[in-house]
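# Whatever this is, show me its structure:
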Amino acid sequence: MHDERDGTGRGALRPLMLMAAALLAGARPAGAATRGFTITSFDQIRVDAPVTVVITTGTGVSARADGAQDALDRLHVDVSGRLAIISMDKGQPGAKSPGPATLRLSTGDVNRVVLTGGGAVTVSAMKGLNGEIVQGGNGDVSVASVQLDNLQVTLAGGGRTTLTGTAGVANLRISGPGAIAADRLVARQAAILNDGPGTVALAANGPVSVRSTGSGDVSVTGKPVCTVENEGTGRIQCGAESY
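Sure thing, here's the model as predicted:
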């Protein structure tokens, strides 16, 4: 047994262990907590809460949230049929807004995402025949890998939709000051409607119809064959042509 006084035994290690534990505790945000939820499989999701939702597809079902305790206490994760509904209880009148929270979900597939308000949704992949993204408010939706035959995106408000991957047919509509950033999404065919001040960017190799009645800009790169109706004041760049 080592003599504690010689600095080589447990007595010397104990202060270092206590210091490491203190540093780890200090690195954890004040009030941070974790909460698990029991759910069934889903392929559609509606997020009505001001939280960040991270969805991993192609795996088993799970749900876990971490963040501020007051947010987790008010957070609800429910599944009705194949629809996951993320909501949050309203606070008492005069109560402060809850702290930040991140909800991590996993499921087999996701083919429809609806986001209302100021939350954020990140999806690892959307694959298959049909996929739809509907956004309202100032929230953000991001899909890292799109592999769909048909994609429908509707954005109203100041949010942002970020898409990477491929689509057979892409139908994109924007009516608010937000942005559809799909310049890393390649479509074989596309239809774009811009009714407001927002911006749309897409890549396409095939027929593309663009109709604009607002002040927002539209950009289509790749090798598009363009049909353009510009009734607004925004700029439209489709392939090598400007409208």
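# Only C-alpha atoms from now on, for both contacts and neighbour counts.
OK.
# isn't Gly119 right next to Thr52, touching?
Yes: taking C-alpha atoms under 8 Å as the definition, Gly119 is a contact partner of Thr52 at 5.7 Å.
# Quick test: name the residue nearest the centre of the protein.
Central residue of the chain (C-alpha atoms, centre = their mean): Val121, 2.4 Å from the mean position.
# Can you tell me the element that residue falls in?
strand 120-123 (DSSP states H and E).
# Next secondary structure after that strand?
Criterion used, DSSP H and E; the element after strand 120-123 is strand 126-136.
# Go through that next one and flag the buried ones.
Going by neighbour count (16 or more other C-alpha atoms under 10 Å), the buried part of strand 126-136 is Met126, Lys127, Asn130, Gly131, Glu132, Ile133, Val134, Gln135, Gly136.
# The residue nearest to the first one when sequence neighbours are not counted: neighbouring residues, count only.
What it means is Met126. Ranked by C-alpha to C-alpha, 6 or more residues apart in numbering and with sequence neighbours excluded, the top spatial neighbour of Met126 is Val146, at 5.0 Å. Look at Val146: counted by other C-alpha atoms under 10 Å, it has 21 neighbours.
# and this one, so I can compare the two:
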Amino acid sequence: MTHALRCAARATPVLAALLLAAGPASAAEKRFGLTSFETIEVNADVAVEVVTRAPVSAVATGPQDALDRLSLESRDGRLVISQRQFAGDEKRRRPHGPVTVRVNAAHLNSATLAGAGSLRIDTLKGQRAMVGLRGPGQLTVGAIAADRLQVAMIGNGTMTLGGAAKTARMTLSGAGMVDAGALEVGELISDSEGAGDHILHAVKSAAVTARGIGKVVVLGRPVCTVRNVGSGSVTCGSGK
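Model prediction:
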């Protein structure tokens, strides 16, 4: 064995140990005790997953320094998820790392997301329900069951909705996209502006106002009233 090969052989265990030491640390975990809530507001750049089951609780996983900044506060039927700012944070050169928050909710009828995070909800139901998105985040609701639904979006985020509502009013602004093709609405009112493309679904009637350059498609076979004052396009009553 040459001198170079002997050196390489001796160095291999040392290099392996250094690589292991430099590898990513295992994610920390933090649990939160919560009181009952019907509304959730996410104002943090984290990934939130909400499922309908008992007991009401939450657990977050991620780097410890990021968990130290995470705040979950439930009061008066509302859960607010946010991030604290510490002195010197503006001088930090590396991000805190990704955080995932898993939440159990007994009953949820309102959800809003602000920022670049994500919010995924399995079920949203009530006589009156509300979904809101502000910023570049991603908001998904698997199954909505509501008499009256209000949807609001501002920015360039993405919203995906499923389920059914007797009536729905949607106010959409910006370059974001709404995919509500799986949300069957009896009577739909939609008012959109900006560059966003939207897929909606109406059963009985659809009143659509489009003011921007985006494309609006309404699935189903409703009675359509269309007011297109922008350079975009509106297709209403296109079937399934």
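# Mind telling me the TM-score for this superposition?
The TM-score (TM-score structural alignment, normalised by the length of structure 2) is 0.86; 216 aligned residues with a C-alpha RMSD of 1.8 Å.
# follow-up on the earlier one: make CSV from the buried residues of strand 126-136 of structure 1 and add distance to Pro98 of structure 1 to it.
Formatted as CSV, the buried residues of strand 126-136 of structure 1 follow (distance: C-alpha to C-alpha, whole Å):
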residue, distance to Pro98 of structure 1
Met126, 31
Lys127, 34
Asn130, 36
Gly131, 32
Glu132, 30
Ile133, 27
Val134, 25
Gln135, 22
Gly136, 21
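# Between which two of those residues is the distance greatest?
The largest separation in the buried residues of strand 126-136 of structure 1, counting by C-alpha to C-alpha, is between Lys127 and Gly136 at 23.0 Å.
# related to what we said a few turns ago, point out the other helices and strands that the strand holding Val121 of structure 1 packs with.
Judged by 3 or more C-alpha pairs under 8 Å, 6 or more residues apart in numbering; DSSP states H and E, strand 120-123 of structure 1 is in contact with strand 52-57, strand 140-156.
# Give me the contacts around it.
Strand 120-123 of structure 1 has contacts (C-alpha atoms under 8 Å, 6 or more residues apart in numbering) with 50-57, 115, 139-144.
# Closest one of the residues you listed to Thr107 of structure 1?
Closest to Thr107 of structure 1, out of all of the contacts of strand 120-123 of structure 1 and judged by C-alpha to C-alpha, is Thr57, at 5.1 Å.
# My guess is the closest one contacts Ala125. True?
Yes: under the criterion of C-alpha under 8 Å, Thr57 of structure 1 makes contact with Ala125 at 6.2 Å.
# Identify the contacts common to these two.
Counting by C-alpha under 8 Å, 6+ apart, the shared contacts of Thr57 of structure 1 and Ala125 are Asp109, Val110.
# Counterpart of Gly77 of structure 2 over in structure 1?
Per TM-score structural alignment, the equivalent position to Gly77 of structure 2 in structure 1 is Arg82.
# Measure how buried the aligned residue in structure 1 for Val178 of structure 2 is and give me the count.
Taking TM-score structural alignment, Val178 of structure 2 has Ile180 as its aligned residue in structure 1. Ile180 of structure 1: 24 surrounding residues under other C-alpha under 10 Å.
# distance of Ile180 of structure 1 from Thr122 of structure 1?
Noted for Ile180 of structure 1: a distance of 15 Å to Thr122 of structure 1, by C-alpha to C-alpha, to the nearest Å.
# Also Gly81 of structure 1?
22 Å.
# Could you check which of the two is surrounded by more residues?
Set Gly81 of structure 1 next to Thr122 and count neighbours by other C-alpha under 10 Å: Thr122 wins out with 18 against 11.
# for structure 1, what spans make up the helices?
10-27, 69-74 (DSSP state H).
# Make CSV from these and add distance to Leu155 of structure 1 and mean neighbour count to it.
Shown next, in CSV, are the helices of structure 1 (distance: least, C-alpha to C-alpha, whole Å; neighbours: other C-alpha atoms under 10 Å):
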stretch, distance to Leu155 of structure 1, mean neighbour count
helix 10-27, 38, 12
helix 69-74, 27, 19
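# Just put those helices in TSV and tack on distance to Arg188 of structure 1.
Formatted as TSV, the helices of structure 1 follow (distance: least, C-alpha to C-alpha, whole Å):
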stretch	distance to Arg188 of structure 1
helix 10-27	48
helix 69-74	43
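# Excluding chain neighbours, what is closest to the match of Gly77 of structure 2?
Counting by C-alpha to C-alpha, 6+ apart, the residue nearest Arg82 of structure 1 is Phe42, at 4.4 Å.
# Now which residue in structure 2 aligns to that neighbour?
Per TM-score structural alignment, Phe42 of structure 1 is aligned with Phe37.
# circling back: give me the number of residues near the match of Gly77 of structure 2?
Neighbours of Arg82 of structure 1 (other C-alpha under 10 Å): 13.
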